[in-house]
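1. Dropping the sequence and predicted coords here.
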Amino acid sequence: MTETGNPSQPTNVHDYTGNHIQVIEGHEAIRKRPGMYIGSTGERGLHQLVYEVVLYAVDEHLAGHADTIDVTITADGGVRVTDNGRGVPVGKGESAGKSVLERQLTEPSFGSRPHTGYRVSGGLSGVGLCVVNVLSSRLTVEVHRDGHRWTQEYEKGTPVTALTRNEETGEHSTTVAFWPDADVFETTLYSFATLSERLRELALLNEGLAISLTDERPAQPVRHHHKGDLRAYITHLNPDLPSFVHSPAIAFASENQDKTILVQVAMQWSTQAPGMIRSFANSTRTHEGGTHEHRFRTALTDIVNEHARRQNLISPDDEDITAEAVQRGLTAVISVKLAHPVFEGATRTRLGNPEAATYVQAVVREHLADWLDNHPDEAAAITRHILGTST
């Protein structure tokens, strides 16, 4: 490469060496290419910062140690997230001189989080608190655990104060407050409606978890909380529809023997609803689907055809009922929670785990086939609806 870099001049391939390769690591990589970690630098990425912190708290709930998450949009444009879990550990970890809390906030890690021992980790990229810290002009953390209140402050991912032990307390909680960096994001204005919808979704996906959202700018606070299975999510997606083919919705859940994959499904057919299938992996919406959603659709079509033939509703010589016919008017939610999610695609919202596909297919085949056999009237109504729309 010539010194002037003029593209019209020839390049000497022998002058191109390893010294010309720019390796970007750690915080520099996150700030230089934020879209790789949170999807974009627009509104979607801005809101993803909130979801990453909230999902960290959701992981604490899944570990059995938190049932409340409070989210606040502060008057000065920041966001504060508090959970009533154990509190992020403040003791020294494997890195000399650095607490576990500081490692969580400064060291990118992918897949399951080694510092916490969580079986399930949410978020798009797995970097969680670190990416939020690096992409924030300022971040503060407050932890109640080990008999004291602990605090620390950061700027653009770098600690500006030491981890400080404050007054004694018997409480347990973690509070993370952050202010997105205006030099990174196209906008730093949060949408109350967007956050509220996503937090409602997380509450519906995680039984027994209460999530509140307060806007100090100001607005009316909301609180999302439900007890039970994913049927509540179906009700949310299809409210007040008088044309259900069957009621209540079908719902089932199963966890594999190793407790590394949990599958939850809820589904309901309607003669008027347009139909939709929403899939999630570790509480993250998989907009592009993936292995879990694909195998759900495949298993669903197979089971409906098998049931229809067993009931002599279609003859052995008839063509199979199409997937399009089976899914018309169907609203379904598929949620998988697994130890090592692999997200693929340009937006990292397509699940790639083959083991998730295998287990989802097995669970759907077992539980849905059993439900149809044990609810003959509802099964007949569903099959009539499907055959009536089949072409």
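-> That came through, no problem. Just so it is clear, the model here is predicted, and its values are computed rather than measured.
2. contacts, neighbours, all on C-alpha from now
-> Fine.
3. got the residue ranges for the helices in this structure?
-> 26-32, 35-38, 43-62, 100-106, 129-134, 192-205, 231-237, 291-310, 323-327, 354-374, 376-389 (DSSP state H).
4. which parts of the first one are buried?
-> Residues 27, 30-31 are the ones in helix 26-32 that count as buried (16 or more other CA atoms under 10 Å).
5. Tell me the one of the residues you listed nearest residue 226?
-> Set against residue 226, the nearest of those by CA to CA is residue 30 (35.8 Å).
6. isn't the closest one right up against residue 132?
-> No: Residue 30 is beyond contact range of residue 132, at 9.7 Å (criterion: CA atoms under 8 Å).
7. Common neighbours of those two, please.
-> Common neighbours of residue 30 and residue 132 are not found (criterion: CA atoms under 8 Å, 6 or more residues apart in numbering).
8. surely residue 179 meets residue 136?
-> Yes: applying CA under 8 Å, one finds residue 179 in contact with residue 136, separated by 5.3 Å.
9. re earlier: rebuild the helices of the chain as a markdown table, extending it with distance to residue 274.
-> Shown next, in a markdown table, are those (distance: least, CA to CA, whole Å):
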| stretch | distance to residue 274 |
| --- | --- |
| helix 26-32 | 40 |
| helix 35-38 | 31 |
| helix 43-62 | 26 |
| helix 100-106 | 43 |
| helix 129-134 | 37 |
| helix 192-205 | 20 |
| helix 231-237 | 11 |
| helix 291-310 | 16 |
| helix 323-327 | 10 |
| helix 354-374 | 22 |
| helix 376-389 | 13 |
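10. let's bring in a second one:
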Amino acid sequence: MSRETTGADAARLRVPEGLEVIRKWPGMFVGSTGERGPRQMVFDVVERAVNEALGGQGGRIDVTLTADGGVRVTDDGPGIPVEAAGHIGGPGLEGLLTRLQTGSRGPRGRHTVSLSALGTEPAVANALSSRLTVEVRREAGHWVQEYVRGIAVTPPTAVGTTTGSGTTITFWPDAEIFETTHPSFADLENRFREVAALNRGLSLSLTDERSRGEAQSVQFRFPDQPRDLIACFDMGTGARVHPDVIAFEEEDSRMAGTVEVSLRWYDSHEETIRGFANSLHTYEGGTHETGLRDGVTAAVNEYARKHLLLTATDSRLSFDLIGEGLTAVVSVKLDNPAFFGATRTRLGGDGDAVHPDVKDTGAVHTCVRDVVRAHLGTWLEQHPEQAAAVIGRIVERTRQG
């Protein structure tokens, strides 16, 4: 620092609290110093914009992997409040980019999305970047600020006026920390597709300018109507046992949330179920997936008994048989999602020590089971030919031993 540096400048260049910890142990915050780390940084920045959009403030997020190794995230939200401009609403720009927000990790209500199980925040991405530039368009003003390795090197500076609103954050993962600073286009593409498919009306685009020639670009936006999540996620292998996708959505006050299901049987022996809680992929399953299985089992057995597809001497069909060839997506959005353990990859169940505010973690299982049982049962009654194809195949395999 030069002798001419003012006291205000010295205060600005002081290392923010927590910054040294983030840079010293990056794996604690982004999971790895390999490719996973820069990918998590993208999620940290995009997640803020997605949750603004889902809160009714904007609806479009554009992510660009730039030719010089940076990542640019632009949204059309209201713009992050700038303390220096006297903007109301928080957290403010510098606070958001330099301080970890207390209690910010994890899904915080059914309209809040986590893009990853780590659930970190923009301050972490800033701390682990060699450089970061932020532009804010808010209340007709256009503001710019620059950071180097998490430290603000300029104050928020007014650079003109604007008629639009939104925030653009461009950052360069620090090569001194990461083995690679290039997140995988395919990994980001897959996760953005999931988030857009699970949240109606959200627009997410991803552009890769890093390779020579024409830039690679994808955009995801799914219409405001019942969706085929199986097709969105490119699931399902083999011939279809029935032509229709069985899809439904319902809110249930007992679990303080909503459940959405999309399912179809294929001519396969494999069971493929993908579960989400507040748009977070629950790799290890949980009560929503158990509820799905129990609801499917109940609906199929009730229909088979009622329509004499099972005789009085036939045993009850087990899910092991019913689930052969079943491909399904079950997504729950909860006011108070309760996860088992710190990884947040399994939705809480009976007896799990998960969340002090959730009194009955079994409610998710019960509600999903009941919703699936009712809607699938109705679909079977309304589509007898398709029902016969589904259940006839299961019964035949049962009798074949």
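-> On my side now, so go ahead. Just so we're clear, the structure is a prediction, and the values are computed from it rather than from any experiment.
11. tm score of chain vs chain?
-> After superposition, the two chains reach a TM-score of 0.80 (TM-score structural alignment, normalised by the length of structure 1), with 364 aligned residues with a CA RMSD of 3.4 Å.
12. Roughly how far does the residue most central in space within structure 1 sit from residue 124 of structure 1?
-> The centroid of structure 1 falls nearest to residue 284 when counting by CA atoms, centre = their mean (1.6 Å). To residue 124 of structure 1, residue 284 of structure 1 is 7 Å away according to CA to CA, to the nearest Å.
13. cool, and residue 315 of structure 1?
-> From residue 315 of structure 1 to residue 124 of structure 1 the distance is 46 Å (CA to CA).
14. go on, residue 55 of structure 1?
-> Where residue 124 of structure 1 is concerned, residue 55 of structure 1 sits at a distance of 10 Å (CA to CA).
15. These two: which has the busier surroundings?
-> Between residue 55 of structure 1 and residue 124, counted using other CA atoms under 10 Å, residue 124 has the larger neighbour count: 28 against 24.
16. That one and residue 350 touch, don't they?
-> No: using CA under 8 Å, residue 124 of structure 1 is not in contact with residue 350; the gap is 10.2 Å.
17. and the aligned partner of residue 239 of structure 2 in structure 1, what does it touch?
-> Matched across to structure 1, residue 239 of structure 2 falls on residue 243, judged by TM-score structural alignment. Counting by CA under 8 Å, 6+ apart, residue 243 of structure 1 touches 270-272.
18. Could you look over the helices of structure 1 and pick the most buried one?
-> Highest mean neighbour count of the helices of structure 1: helix 129-134, a mean of 28 (counted as mean count of other CA atoms under 10 Å).
19. How about the contacts made by the residue nearest to the centre of structure 1?
-> By CA under 8 Å, 6+ apart, the residues touching residue 284 of structure 1 are 122-124, 349.
20. Same check on residue 271 of structure 1?
-> Taking CA under 8 Å, 6+ apart, one finds 243-245, 329, 385 in contact with residue 271 of structure 1.
21. Which of those residues are retained in structure 2?
-> Retained in structure 2 (both residues aligned by TM-score structural alignment, their matches' CA atoms under 8 Å) from the contacts of residue 271 of structure 1: 243-245, 329.
22. Dump those into JSON lines; add distance to residue 279 of structure 1 as well.
-> Formatted as JSON lines, these follow (distance: CA to CA, whole Å):
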{"residue": "243", "distance to residue 279 of structure 1": "24"}
{"residue": "244", "distance to residue 279 of structure 1": "21"}
{"residue": "245", "distance to residue 279 of structure 1": "22"}
{"residue": "329", "distance to residue 279 of structure 1": "17"}
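23. By neighbour count, sort out the buried ones in these.
-> 244-245, 329.
24. mind listing what the residue mapped onto residue 206 of structure 2 from structure 1 touches?
-> In structure 1, residue 206 of structure 2 lines up with residue 213, judged by TM-score structural alignment. Contacts for residue 213 of structure 1 were tallied using CA under 8 Å, 6+ apart; they are 70-73, 196, 199, 221-223.
25. Am I right that residue 92 of structure 1 is in contact with residue 102?
-> No: with contacts counted by CA under 8 Å, residue 92 of structure 1 stays clear of residue 102, the gap being 9.3 Å.
26. what's in contact with stretch 219-229 of structure 1?
-> Outside stretch 219-229 of structure 1, the residues touching it (CA under 8 Å, 6+ apart) are 196, 199-200, 203-204, 207-215, 232, 251, 266.
27. Pull up the gap between the closest residue to the match of residue 206 of structure 2 other than its chain neighbours and residue 105 of structure 1, please.
-> Using CA to CA, 6 or more residues apart in numbering and skipping residues adjacent in sequence, the residue nearest residue 213 of structure 1 is residue 71, 4.8 Å away. Between residue 71 of structure 1 and residue 105 of structure 1 the computed distance is 19 Å (CA to CA).
28. Would you confirm that residue 321 of structure 2 contacts residue 392?
-> No: between residue 321 of structure 2 and residue 392 there is no contact under CA under 8 Å: 11.8 Å.
29. before we move on, the earlier item: taking the contacts of residue 213 of structure 1, please make a PyMOL selection of just the buried ones.
-> The PyMOL selection below is limited to those of the contacts of residue 213 of structure 1 classed as buried (16+ other CA under 10 Å):
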select buried, resi 70+71+72+73+196+199+223
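30. Quick check: of the contacts of residue 213 of structure 1, which lies closest to residue 278 of structure 1?
-> Relative to residue 278 of structure 1, and with distances defined as CA to CA, the nearest of these is residue 199, at 15.6 Å.
31. Quick check: closest non-adjacent residue to the closest one.
-> What sits nearest to residue 199 of structure 1 in space, not counting adjacent residues and going by CA to CA, 6+ apart, is residue 211, at 6.6 Å.
32. Lovely, talk soon.
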